[in-house]
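Colleague: what's the 3D shape of this:
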Amino acid sequence: MTFDRKHLSNEQLVHFYRSILYPRMIEEKMLILLRQGKISKWFSGIGQEAIAVGSTLALQPDEWIMPLHRNLGVFTTREMPLHKLFHQWQGMQEGYSKGRERSFHFGSRDHHICGMISHLGPQLAIADGVSLANKLAGEAKVSLAFSGEGGTSEGDFHEALNVAAVWDLPVIFLIENNGYGLSTPTSEQFRCISLVDKAKGYGMDGVQVDGNNLLAVYDTIAGVRDYCIKHQKPFLIEAITFRMRGHEEASGTKYVPQNLFDLWEQKDPVKNYEDYLLSARVLSTEDINSIKTELKELIESELQKGFDTLPVIVDEELELNDVYAEKGSSAEVTVIDNSVSPYEGTSVHRELRLIDAIKEGLQQSMQQHSNLLLLGQDIAEYGGAFKITEGFVEEFGKQRVRNTPLCESAIVGAALGLSLKGYKSMMEMQFADFVTVGFNQIINNLAKIHYRWGQNADVVIRMPSGGGVGAGPFHSQSNEAWFTHTPGLKVVYPSNPLDAKGLLIAAINDPNPVMFFEHKALYRSVSGDVPEEYYEIEIGKARRVRTGNEISIITYGSGVHWAEEFANSHREISIDILDLRTLLPLDYHAIREAVSRTGRVLVLHEDTLTGGIGGEIAAWIGEHCFDKLDAPVMRCGSLDTPIPFNIELEKKFMAKARLEEMIVKLKEY
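Modeller: Sure, this is the predicted structure:
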């Protein structure tokens, strides 16, 4: 192994030695503790330290890194205290994730490290978002995302590289090719000769580097960093290395031929660099022994602090409160409360269609927030599939109104990356049905990130959904219930123009991820008075549409209009209607009041009956309002089939087809 120090001083070379030796010594200590039963699990990076350490040394301290679970050198090189890292690994409350995560599934804003999730690929797209923010702010910075060779088989790898290339983002994608994805060798992962060859397919440059040569990794990353900043383009690096331990210690290494261990032991990145410093007379044997003694004492001291920990105290209120980031107050926005009676107000009202109210809310939010970006397929010059953003490019420019490739997962991930840099984003799913392609990013990254390590996801995902337009199984689904089961998300579903504008503005002002559902059939069929001003409707607060004393219909979206239509044509029945507006969190106070007014409740939604949110609401009422009921809570949902294309079949599918039957049944109980 040949080392080229180039312009590096002796002091720098020694600093590099300390930086690579420290995580090796920590790991060796962790393996002892594991055998002693003092820690429960360990993912070893022994043999790969040069990649994590060299790349981190080559970046500026305020440049974001997206590491994985074998990159201890990233965390130690960013000078994160070992005792707090140990708290993290042990799942203690003093750790970075307050005991809610283990291992390296955490991040730190102070250290510009983004915490991974077990699904490895999503890290890559977050780097896209960070670099987009850097680019927009005119900052000469890169972001760097790690991937294993196995991770390159994931769709997220393709999507992240494709978006970075199309948007000319200064991102470094760093593949640690250690030969095995757990036990699966590279021969069963890909057929290209080298992973770096994939770069050409994305129109980007790439290079392969000896991942066990600390100086080569450092020099390569430093040079690539300069290239990315100068040319504002991404770059792919394949670092060739070897994992000297199992995927995790419990996995063992029986699947690896012994001759590979013999070969790679000779390429040990720490030992070879140490030998180089000795041969170059940068350090003496005495110096090395002194450094090792110093680091050993530091490790023992830090571990003593790490073991000296407080018992875990479970505070239910704290756990619940940490699911969401706290929303700050704003004096610049009017908050309208129309939860009981129609809003009159003092501002000018006009009659707008639902689609126009959404457009106005989006436009005023763009005017209010210079750090708000709109992302989506065909939303720029074309104006989106439903023309909601038509004309926005002329007003706000293509930097803020961005057409995206067909990469839903990467765009959600990029939106999260924008949040790391303090940007807001709105992503439009062209149809709510397409959200399945980005499901992992939403459920496991956006929703959990604040609870895991205190980072908010300031992202709104607009979801044109619902049937009634004859669009069939892949453009008409009502899939809102998929997300109401996920703590950390907020789920909003307006039924009228006034609420749509105010709730969209509130969603954009909210620092948490919001799934904003818009019923396509209501876009141009429903109109109402909407104030000109910039205003919010409070998320989490239902609206009493109609007061009655015989039957309460609890509903949202299209169900509100079905309920009103029925009530208007059956005035002999005194019907109370509650529009939930927000499905997560639910307004349980308003639900309880609706039950109290009539004692008979029908929960109505367009979603299929089984698994719809109506089941949750009915269960809550049965548990908390049983003494107020005069009949069982009944549900009216759509058929438990995919939504059909044929209009007649679709009509029969819809819950509306069974509404009268269910009301009669409830009234006569």
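
Colleague: Could you use CA atoms for every contact and neighbour count after this?
Modeller: OK.

Colleague: Which other helices and strands does the helix ranked longest in the chain contact?
Modeller: Longest helix in the chain by number of residues (criterion: DSSP state H): helix 10-35. Contacts defined by 3 or more Cα pairs under 8 Å, 6 or more residues apart in numbering; DSSP states H and E place helix 10-35 against helix 49-58, helix 72-77, helix 269-279, helix 285-307.

Colleague: Reformat those helices as TSV; add distance to Ser409 and mean neighbour count.
Modeller: As requested, the helices and strands packed on helix 10-35 are exported to TSV (distance: least, Cα to Cα, whole Å; neighbours: other Cα atoms under 10 Å):
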stretch	distance to Ser409	mean neighbour count
helix 49-58	26	27
helix 72-77	26	24
helix 269-279	36	19
helix 285-307	38	15
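
Colleague: quick revisit: any idea how far the longest helix of the chain is from the chain center?
Modeller: Distance of helix 10-35 from its chain centroid, counting by Cα atoms, centre = their mean, to the nearest Å, is 32 Å.

Colleague: For that helix, buried residues please.
Modeller: Neighbour counts over helix 10-35 (16 or more other Cα atoms under 10 Å) mark 13-14, 16-24, 26-27, 30-31 as buried.

Colleague: Second input sequence below; structure requested for side-by-side comparison:
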Amino acid sequence: MNFDRKDYSNDTLLHLYQHLLKPRMIEEKMLILLRQGKVSKWFSGIGQEAISVGSTLALEPDEYILPLHRNLGVFTGRDIPLDRLFAQWQGKTTGYTKGRDRSFHFGTNEHHIVGMISHLGPQLAVAGGIALADKLDDRPKVTITYSGDGGASEGDFHEALNVAAVWQLPVIFIIENNGYGLSTPSREQFRFNYFIDKGPAYGMDAVQVDGNNVLEVYDTVRRLAEDLRQNPRPVLLEALTFRMRGHEEASGTKYVPQELFEEWAQKDPVENYEKWLLQEGILDEEARMRFRETIKREIEEGLKVADAVPMPTASLEEEIGDMYASVEASSENLEVRRNAAASAETAVSPLHSEFPALSSQLSALSSTTDKRYVDAISDGLRLSMERHPELVLMGQDIADYGGVFKITDGFVGQFGKGRVRNTPLCESAIVGAGLGLSIKGKKAMVEMQFADFVSCGFNQIVNNLAKSHYRWGQNADVVVRMPTGAGTAAGPFHSQSNEAWFTHTPGLKVVYPSNPVDAKGLLCAAFEDPNPVMYFEHKLLYRSISAPVPDAYYTTPIGKAALVREGETLSIITYGAGVHWALALAEELNLDADILDLRTLLPWDEEAVRKTVEKNGRVLLLHEDTLTGGLGGEIGAWIAEHCFQHLDAPIQRVGSLDTAVPFAPSLEKQFLPQHRLRLAVEKLLNY
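Modeller: Predicted structure coming up:
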């Protein structure tokens, strides 16, 4: 192995040695503890340490790194206290996830590290979001993220590299090519020789290094980082290496030919670098032993502290409380919130007709303008952009074109293309970028062109955004706008009501306004909330309803339902277009009914539901979503558990057919629940 010291001082070379040796010695200790049952699982990086150590030490301390399983050298290179690192692996409360996750599935902003999730690929897009934040703020910084050769087969790899290339983001994508994805060899993973062949196809530079040569890795990354800080763009860096142990210890290594171990054992990154330092007189035997004794002592002291920490005691309050970041209402906006909350009691009128005048309290808030549902959303988005200069909008065709529904029409002229960003068709990468922006203190809005397309970004939402705060205290300040719903004869892939996909996911908030006033207020509230918010907006309502909407900025409280019609005979609990169907039927039949608009689906307003159920005793749950698995089933079960003694009749549910959404208008009409609503109401009244 050839080590070219160039003009690096002895201190630098010894600094590299110390940091190269440390993760190797920690691993050797952890493998002993694993056999003793003191560590539950271990993903070994033995043989690959030079990549993590060399790249980490080449960056500035405040530049972010997004590591994977075998990148212990990133954490030790950033001098994370070993007692906390060991506590993390033991599932102790002093670990970075309080015992909620294991291994390197955590982040620490103090050390500018964002750990992985098990799905591997999503972190590449998060790195892009971090780099985007630096670029928008004119900070000359670089971000590093890692992928294994197996993980590079995932779609997230392609999306992240493509977005970074299009936006010229200063990210170094390091591919640790060790020849295997768990047990699957490279020849069964891809049909090319080296990953550097991919770089030009994405329009980015590609560089290959000997991943076992710590000095080569350090020098290459250092030079690349210096260049990228001045000329922002992504680079693909392929590090050739080999994994000397199993994917994780339980998997073993029987699937690897023995001759490969013999070949790569001669290329051991620690032994070779140590041998070279001794030969060059940079390191002597006394210093070698001193380094080892110092690291050994640090490991033992760290373990002593971690071992003394008891295993977590489950706290229901803490577990539930940490699922979401707290929302702090600023004093300057408190009165606005109160006025907006008062406005929530204002009645709304049926579909295709105008809303009545707003309450005097709301009118006192500001002047009002009659706005369509779509205009109210646009207005809320524009005012939020003015209020939050750190807010970035991302979506397909949202810039000059203004989006397919023209909600962001004219925004580029006011806010510029830096903050109103057209994206490639990369839903997963863009949602991941939103989390990266959050890590750097920004806010993000991601527009799904249609709610149906969110399935392409599903993993990022339910596993990355939703769990981030619970796992390591990092909020995901991201709003995902979801044009949803049927009634426009758009067929199975542009008409789905998929809100129930997300109401089952703790960590998310889900809102669904039914009228222009709430459409604006809930959107503004979503941007003030530090948690990820799924904002559903019904396409059929865009241009079919209007109401006097305050011109000023205001928020509608998330988590609070609105009673839009009062009655004494039955209660219809619904949301979205269902509100208009219920109001229309109530007018037609002169129903003496409560109509409760949930507005927020996660968390939904239990107290408002309880109040209307206790008052009327007859309950109908209505939603456009398919009947099976819809939110109505969850609320119905809750009512049965908590309000059974107040019921005078069985709970009725009305939803769409359990089929895909059909295209032909006659089939779509049958699919939707409107014509079944009347029968259910009559059945309930006659029980």
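
Colleague: Quick TM-score on the pair, please.
Modeller: Once superposed, the chains reach a TM-score of 0.99 (TM-score structural alignment, normalised by the length of structure 1), with 668 aligned residues with a Cα RMSD of 0.8 Å.

Colleague: By how much does the longest helix of structure 1 deviate from structure 2 on average?
Modeller: Superposed on structure 2, helix 10-35 of structure 1 shows a mean distance of 0.7 Å to its aligned residues (mean Cα distance after the TM-score superposition for structure 1).

Colleague: so that helix versus helix 49-58, what angle?
Modeller: Going by axes from the mean of the first three to the mean of the last three Cα atoms, to 10 degrees, helix 10-35 of structure 1 is angled at 130 degrees with respect to helix 49-58.

Colleague: ok, back up a step: to Gly466 of structure 1, which of the helices and strands packed on helix 10-35 of structure 1 lies closest?
Modeller: Gly466 of structure 1 sits nearest to helix 72-77 of all the helices and strands packed on helix 10-35 of structure 1, at 45.9 Å, using Cα to Cα.

Colleague: which residues in structure 2 does that closest one match up with?
Modeller: Aligned by TM-score structural alignment, helix 72-77 of structure 1 corresponds to residues 72-77 of structure 2.

Colleague: now do stretch 488-501 of structure 1
Modeller: Per TM-score structural alignment, the counterpart of stretch 488-501 of structure 1 in structure 2 is residues 507-520.

Colleague: distance between the ends of that stretch?
Modeller: Distance between the two ends of stretch 507-520 of structure 2: 23 Å, counting by Cα to Cα, to the nearest Å.

Colleague: Please tell me how far Gln477 of structure 1 sits from Lys98 of structure 1.
Modeller: Taking Cα to Cα, one finds Gln477 of structure 1 at 38 Å from Lys98 of structure 1.

Colleague: More neighbours: which of these two?
Modeller: Set Gln477 of structure 1 next to Lys98 and count neighbours by other Cα atoms under 10 Å: Gln477 wins out with 23 against 19.

Colleague: aligned partner of that one in structure 2?
Modeller: Per TM-score structural alignment, Gln477 of structure 1 is aligned with Gln496.

Colleague: Name the nearest residue to that match, ignoring sequence neighbours.
Modeller: Excluding the flanking residues, the one nearest Gln496 of structure 2 by Cα to Cα, 6 or more residues apart in numbering is Gly485, at 5.5 Å.

Colleague: my guess is the one you found contacts Ser497, does it?
Modeller: Yes. Between Gly485 of structure 2 and Ser497 there is a contact under Cα atoms under 8 Å: 5.3 Å.

Colleague: joint contacts of the two?
Modeller: Residues touching both Gly485 of structure 2 and Ser497 by Cα atoms under 8 Å, 6 or more residues apart in numbering: Glu624.

Colleague: In terms of packing, which of these two has more residues around it?
Modeller: Just comparing Gly485 of structure 2 and Ser497: by other Cα under 10 Å the higher neighbour count belongs to Gly485, 26 against 23.

Colleague: so what's the residue nearest to the spatial centre of structure 1 closest to, chain neighbours aside?
Modeller: Residue closest to the mean C-alpha point of structure 1, counted by Cα atoms, centre = their mean, is Leu446 at 2.5 Å. Once flanking residues are discounted, Leu446 of structure 1 sits nearest to Ala457: 5.7 Å by Cα to Cα, 6+ apart.

Colleague: Check the gap between whichever residue in structure 2 pairs up with the one you found and Leu169 of structure 2 for me.
Modeller: Matched to structure 2 by TM-score structural alignment, Ala457 of structure 1 sits across from Ala476. Distance of Ala476 of structure 2 to Leu169 of structure 2, given as Cα to Cα: 21 Å.
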